[in-house]
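In: dropping a prediction and its sequence here:
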Amino acid sequence: MRRLLLKIFPGMREFSSAEDLRSDSDNGAYNLAVRRAVASYRHFANFKRDKDYNKILEHVSEQDGREYLKILQDRNDGIFNGARKTLLRSDAIGNPRKYDYGTGAPLSPTTLRYLKVASDLKILFGDLSGTRIAEIGCGYGGQALVCDTLFKTREYVIFDLPDVTRLAAKYLESFLLNGCYVPRTLNAATPEPYDLVISNYAFSELPRAVQ
């Protein structure tokens, strides 16, 4: 019914930016889903299953999750085993779709993707402990949590839409972190040095002026 109303009454959509500055995720419906999760514990408890939210995030398929797991197992670099006892508890937040991959407890394919990206970072850049990382397009903070857990980063700066950074803060505050996180928007940040800047698709979704 909500999606039908949005089609009939497009004025019900919520945007963060002027039309020529909007990213692909700033589509109106996604922002509303994020705001519901921030404002209501009932929605936050299940936000990873919200269909409007899933158009942008938390839509990794069961099969893709299986491929990510296979890569992690083949690499045997300690990323998956290092995350099993602590990090995979994050799947209890937001009620994501989980599947049985034969590793014990069901796993979220999105979390497996975050782990695979962490494995890529370890291969490319080595030891990231004590580093300062910025991520453009933080989603709900899943990659930030992975890097904090596995690498014990000193500071993780998350750039996204204003409401999205609020959701990420709510999510990350559900855990005790090793380092700290800093939520930012583009206009609220001054140029400063980072050890590493990453973006998992989000940079490519931005209009050229914002890039």
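Out: Nice, I can see it.
In: C-alpha only now, for contacts and for neighbours.
Out: Fine.
In: centroid-nearest residue for this protein?
Out: residue 139 (3.5 Å; CA atoms, centre = their mean).
In: what about it, which SS state?
Out: coil (DSSP: H, G, I helix; E, B strand; the rest coil).
In: so residue 100 sits against residue 106, correct?
Out: Yes: using CA atoms under 8 Å, residue 100 is in contact with residue 106, at 4.5 Å.
In: now for the closest residue to residue 161 other than its chain neighbours, how many residues are close by?
Out: Of all residues not flanking residue 161 in the chain, residue 185 sits nearest, at 6.3 Å (CA to CA, 6 or more residues apart in numbering). The local packing of residue 185 (other CA atoms under 10 Å) involves 17 other residues.
In: show me what secondary structure element comes after the helix or strand residue 123 falls within.
Out: Using DSSP states H and E, residue 123 maps to helix 109-125. Where DSSP H and E defines the elements, the next helix or strand beyond helix 109-125 is strand 132-136.
In: A further structure is provided below for comparison with the first:
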Amino acid sequence: MGAQPQVNELWKYIGENEVNEERIGDLADFKRSQVNYRLTCFDVRTNGVRYLKTLVYNLAGQLSADDWERLRRITGRELGQPYSVTYDGEQVCLDYLRAVRDLEFIGKNVELDGARVLEIGAGYGRTCHTLMSNQDIASYTIIDLPTTMALSRKYLRTVLSEEQFGKVTFIPIDELETAPLGDGFDLAINIDSLAEMDRGTFGYYMALIAGRCRFFYTNNPVGKYMDKSLDDHARGDDALARALDAGPLTEVIDVHDNRAVRGQARKFVDAYRPGSGWSCVADAWAAPFTWYWQALFQAPAAAR
């Protein structure tokens, strides 16, 4: 049979310090302990980037050929050192994976070449960057907080060509009432921010979209959650209370129960419909986050 198996120094240390009868205890929560993290999975408390990269890698493997083409057209997306993986020779991060899939969803039902686009809450500008890189957008207007807009203006000035950047208009919210919005927009976009606004502000933007836009695309959470295991409520009780009270959908659900999410999705479609007569052209789960939904609405015929 040969030499008897020996315990190497690594597992000798693990056995003495991390996986032994004393550490195992009564099994009540061992799958959330160092015991199991040594045996079957990486410690979720210290391996967030590892899990993020694993997620991105798996999502990259699911991209369609058309989405790969969309992604390759977006130059400069590595600015800012995002957490990326290399897949088929291409650097891929979660933000732009999500952006090309948003574009795919929108493009199935909206003619984007020549479109006038309005985005409410642009973050650092990834959606604008993606649309401008893939479509012949006529104009792109961003409404946002002045503080956030300082970042998107700087980012987009860097990653877009001079011609593309010249099509982008930035309107701080404190100038919105007096800003010239022209004859309206073909498409309004909101990704992951209407759900963080108070109800009065949410209603204001819904009225703006209903009165000035032909289509509206939204990608937002279907509801709230109280699962402390996700982040240990690290930002404190006050931040939690503010989050639970914001947006049009404040019901607390199990966001990792697909039936609960799908059940809430009907309420999502009703809540984000800009106005009477607006039809929901398409809606679906907005992967990869379990509790996000996306929907595209079209204005009544008389308003087109």
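Out: Looks like it came in fine. The structure presented is a predicted model; accordingly, all values stated were derived computationally and were not measured.
In: what does residue 188 of the first structure align to in the second structure?
Out: For residue 188 of the first structure, the aligned residue in the second structure is residue 175 (criterion: TM-score structural alignment).
In: distance check, the residue nearest to residue 161 of the first structure against residue 174 of the first structure.
Out: 22 Å (CA to CA, to the nearest Å).
In: do residue 121 of the first structure as well
Out: Taking CA to CA, one finds residue 121 of the first structure at 25 Å from residue 174 of the first structure.
In: what range in the first structure matches the host helix or strand of residue 214 of the second structure?
Out: Assigned by DSSP H and E, residue 214 of the second structure falls within strand 213-221. Counting by TM-score structural alignment, strand 213-221 of the second structure lines up with no residues of the first structure.
In: check the offset of that strand from the chain's centre.
Out: 13 Å (CA atoms, centre = their mean, to the nearest Å).
In: tell me which helix or strand comes right after it.
Out: Immediately after strand 213-221 of the second structure, counting by DSSP H and E, sits helix 237-245.
In: whatever helix or strand comes next after that next one corresponds to what range in the first structure?
Out: Using DSSP H and E, the next helix or strand after helix 237-245 of the second structure towards the C-terminus is helix 258-271. When the first structure is aligned by TM-score structural alignment, helix 258-271 of the second structure has no counterpart there.
In: other SSEs contacting helix 258-271 of the second structure?
Out: Under the contact criterion of 3 or more CA pairs under 8 Å, 6 or more residues apart in numbering; DSSP states H and E, helix 258-271 of the second structure touches strand 292-298.
In: which residues of the first structure does the strand it packs on align to?
Out: Under TM-score structural alignment, there's no match for strand 292-298 of the second structure.
In: that strand packs against which elements?
Out: So strand 292-298 of the second structure, by 3+ CA pairs under 8 Å, 6+ apart, packs with strand 213-221, helix 258-271, strand 279-285.
In: distance to residue 24 of the second structure added to the ones you listed, as CSV?
Out: Shown next, in CSV, are these (distance: least, CA to CA, whole Å):
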stretch, distance to residue 24 of the second structure
strand 213-221, 38
helix 258-271, 32
strand 279-285, 39
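In: for residue 65 of the second structure, find the nearest of the ones you listed.
Out: Among these, strand 279-285 comes nearest to residue 65 of the second structure, with 20.6 Å by CA to CA.
In: helices of the first structure, start to end?
Out: Secondary structure of the first structure (DSSP state H): helices at 2-8, 29-39, 41-44, 51-54, 62-75, 79-84, 109-125, 142-151, 162-172.
In: which one of those is the most hemmed in?
Out: helix 142-151 (a mean of 23; mean count of other CA atoms under 10 Å).
In: could you give the angle of that helix to helix 109-125?
Out: 60 degrees (axes from the mean of the first three to the mean of the last three CA atoms, to 10 degrees).
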